[in-house]
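# coords please:
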Amino acid sequence: MKKEYQLLLAEDEPSLGLILKESLESRGFKVDHCEDGEAAWKCYQAKEYDLLILDVMMPKLDGFSLAQKVRKADGYIPIIFLTAKSTTNDVVEGFEKGGNDYIKKPFSMEELIVRVKALLERKSNPIHQEWITIGKYLFHPGKQILKIEKDETYLTSKESEVLKELMMHQNELTDRSTILEKLWGSADFFNARSMDVYISKLRKKLEKDPELQILNIRGYGYKLICS
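All right, here's what the predicted structure looks like:
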């Protein structure tokens, strides 16, 4: 991992923001901390960042709305949401708004560090920069695009990550817990429900190739069948 990644932290609780900033900087990251969404948006426009950490409930501009603005300008930068909300719908909404990860408060600093490093490592992976053939489709993980003939479909960050995991083990069983731990951070009930939602969405987006299937092997995981 390269030294001194530049992070933007948007957290409206001053004490928590200070703790997060100091902890991240002690691990070698450079961190700009903003206490509302509008200030964070101005910082984002003025400077280049490697990753964003956004609290969902913020004054002036909430984290979800800020992420949507960022996504219009940059489809690749990793975004982590921090929130006290924990229902399946909340988690799914976070990923739909452009988030790559979603951490529920309270959380440990080590958990955040692990998530940050994992996203930065994924971002630098060469596979993100290439078109990959999946059946009759072409898939670009970095651009989050599925293409079949002249039709292009844009995926959310989480859809793209789940599809990449399945694709890397196509025609093999992919353990459910392994995907959950890697992409969601834990294999709890809410994350499992969230992953089921994304699997259903991917099935619909791959239905133009009838020979492509995502099988649910009950009690074990998923298998992407690709001839």
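# from now on I want contacts and neighbour counts done on CA atoms only, so please keep to that.
Will do.
# can you give me the strands for this protein?
Applying DSSP state E to the chain gives strands spanning 6-10, 30-34, 51-55, 79-83, 101-104, 132-134, 137-140, 145-148, 151-154, 173-175, 213-217, 221-225.
# for the first one, name the packing helices and strands.
Put plainly, it is strand 6-10. Applying 3 or more C-alpha pairs under 8 Å, 6 or more residues apart in numbering; DSSP states H and E, one finds that strand 6-10 makes contact with helix 14-26, strand 30-34, helix 37-46, strand 51-55.
# tell me which of the ones you listed is the most buried.
Ranked by mean neighbour count under mean count of other C-alpha atoms under 10 Å, the helices and strands packed on strand 6-10 are led by strand 51-55, which reaches a mean of 25.
# could you give the angle of that strand to strand 79-83?
For strand 51-55 against strand 79-83, the angle by axes from the mean of the first three to the mean of the last three C-alpha atoms, to 10 degrees is 20 degrees.
# next one: strand 51-55 to chain centre, how far?
Distance of strand 51-55 from the chain centroid (C-alpha atoms, centre = their mean, to the nearest Å) equals 11 Å.
# contacting residues around that strand?
6-12, 62-63, 77-83, 116, 120 (C-alpha atoms under 8 Å, 6 or more residues apart in numbering).
# can you mark which positions in stretch 113-125 are buried?
Along stretch 113-125, these residues count as buried under the neighbour rule (16 or more other C-alpha atoms under 10 Å): 115-116, 119-120, 123.
# what residue is smack in the middle of this structure?
Nearest to the geometric centre of the chain sits residue 100, at 1.3 Å (C-alpha atoms, centre = their mean).
# right, and it touches residue 78 too?
Yes: contact criterion C-alpha atoms under 8 Å: residue 100 and residue 78 qualify, at 5.9 Å.
# I have a second one here; can you model it like the first so I can compare?
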Amino acid sequence: MQILLVEDDQRLGKLVKHMLEHEGYRVKWAIRGDEALALASDFVYDVIILDWMIPVLEGAALCRQLREQRYQKPILMLTAKDAVADRVSGLDAGADDYLVKPFEFSELFARIRALTRRGETPLQEEIVSRGPLTLNRSARTVECNGRQVQLTAREFQLLDFLVQNSGQVLPREVILDRIWGLGSEVSDNNLDAYIRLLRKKIDEPGGATLIQTVRGIGYKVEI
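Below you'll find the predicted structure:
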């Protein structure tokens, strides 16, 4: 498995690279954001481990550019920023998971395994139409009743997961783990806020809500 490590701290980068290689991973190490962008444009790594505070092109901006270029492999953000707003910002930029420094290597390895397990199941359809919704997974665009709906990367990921499991009740903890990652500190309140935003964007005024609340459990879509 090939990993791109993006970390400008020489001591930490050297240590993380050594520990990953000891676990059997092949690691390419970049120090600057522009260098990492060039490497990721030339080769599709299984996982990118991305520090937030890197020179030239900082981590969140790099992550956003990669997603705009349709880079679909998992991205794990490393950062000393531990405020909820910072975590949400990183996830909205397109990161799949978030690990706050300092961290235990056992947790880093567990998160990599979790991310790669999710990536083992390919998307079956590029364009998915369910009821009034049409999702284009490559372009990350959504139409609802023929109108374009502008969603953030995280909102699209959440809606896509709900639509994939149409008719099933998805517990909150399942949604949080699938969308924000193992061990994320994103709370139920954050999930509720995302659901409210999605409803505001996709529901027709005066019409029934597409995303239903199942009290005490989670959410489901019936389309």
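# please identify the most buried of the strands of the first structure.
By mean count of other C-alpha under 10 Å, the strands of the first structure have strand 51-55 as the most buried, with a mean of 25.
# what angle do it and strand 30-34 make?
30 degrees.
# strand 51-55 of the first structure vs the second structure, average offset?
Taking mean C-alpha distance after the TM-score superposition for the first structure, the mean distance separating strand 51-55 of the first structure from the aligned residues in the second structure is 1.5 Å.
# still on that earlier bit, now the strands of the first structure as CSV including distance to residue 19 of the first structure?
Shown next, in CSV, are the strands of the first structure (distance: least, C-alpha to C-alpha, whole Å):
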stretch, distance to residue 19 of the first structure
strand 6-10, 11
strand 30-34, 11
strand 51-55, 14
strand 79-83, 14
strand 101-104, 16
strand 132-134, 41
strand 137-140, 37
strand 145-148, 37
strand 151-154, 37
strand 173-175, 36
strand 213-217, 42
strand 221-225, 38
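# closest to residue 23 of the first structure out of these?
strand 30-34 (9.9 Å; C-alpha to C-alpha).
# can you list the neighbours in contact with the closest one?
Counting by C-alpha under 8 Å, 6+ apart, 4-12, 17-18, 21, 24-25, 40 sit against strand 30-34 of the first structure.
# so which of the strands of the first structure is nearest residue 192 of the first structure?
strand 221-225 (10.8 Å).
# quick one: residues contacting residue 175 of the first structure.
220-222.
# I meant residue 87 of the second structure, not that one.
81, 98, 186.
# and those, which is closest to residue 164 of the second structure?
Within the contacts of residue 87 of the second structure, proximity to residue 164 of the second structure (C-alpha to C-alpha) peaks at residue 186, which comes in at 22.0 Å.
# so how far is residue 90 of the second structure from that closest one?
Using C-alpha to C-alpha, to the nearest Å, one gets 12 Å for the distance from residue 186 of the second structure to residue 90 of the second structure.
# aligned partner of residue 56 of the second structure in the first structure?
Matched to the first structure by TM-score structural alignment, residue 56 of the second structure sits across from residue 60.
# about what we covered before: what residue in the second structure is paired with the residue nearest to the centre of the first structure?
That one, residue 100 of the first structure, aligns with residue 96 by TM-score structural alignment.
# and the residue nearest to its match when sequence neighbours are not counted, how close does it get to residue 47 of the second structure?
Excluding the flanking residues, the one nearest residue 96 of the second structure by C-alpha to C-alpha, 6 or more residues apart in numbering is residue 75, at 5.4 Å. Distance of residue 75 of the second structure to residue 47 of the second structure, computed by C-alpha to C-alpha: 6 Å.
# repeat for residue 22 of the second structure
In terms of C-alpha to C-alpha, residue 22 of the second structure sits 16 Å off from residue 47 of the second structure.
# one more: residue 196 of the second structure?
31 Å.
# which of the contacts of residue 175 of the first structure are also in contact in the second structure?
Of the contacts of residue 175 of the first structure, the ones still in contact in the second structure (both residues aligned by TM-score structural alignment, their matches' C-alpha atoms under 8 Å) are 220-222.
# could you export those residues as CSV, including distance to residue 136 of the first structure?
Formatted as CSV, those follow (distance: C-alpha to C-alpha, whole Å):
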residue, distance to residue 136 of the first structure
220, 27
221, 24
222, 20
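# circling back: between residue 186 and residue 90 of the second structure, who's got more neighbours?
residue 90 (25 against 18; other C-alpha atoms under 10 Å).
# not counting residues beside it along the chain, what's closest to the more buried one?
residue 60 (5.7 Å).
# contacts only, for that neighbour.
So residue 60 of the second structure contacts 52, 89-90, 93 (C-alpha under 8 Å, 6+ apart).
# hmm, which of those residues are the buried ones?
52, 90, 93.
# let me have the residues you listed in a markdown table, adding distance to residue 143 of the second structure as columns.
Shown next, in a markdown table, are those (distance: C-alpha to C-alpha, whole Å):
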| residue | distance to residue 143 of the second structure |
| --- | --- |
| 52 | 33 |
| 90 | 26 |
| 93 | 22 |
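# how close does whatever residue of the second structure lines up with residue 223 of the first structure sit to residue 124 of the second structure?
In the second structure, the residue matched to residue 223 of the first structure (TM-score structural alignment) is residue 220. Distance, residue 220 of the second structure to residue 124 of the second structure, using C-alpha to C-alpha: 20 Å.
# could you give the residue range in the second structure aligned to stretch 14-23 of the first structure?
Aligned by TM-score structural alignment, stretch 14-23 of the first structure falls on residues 10-19 of the second structure.
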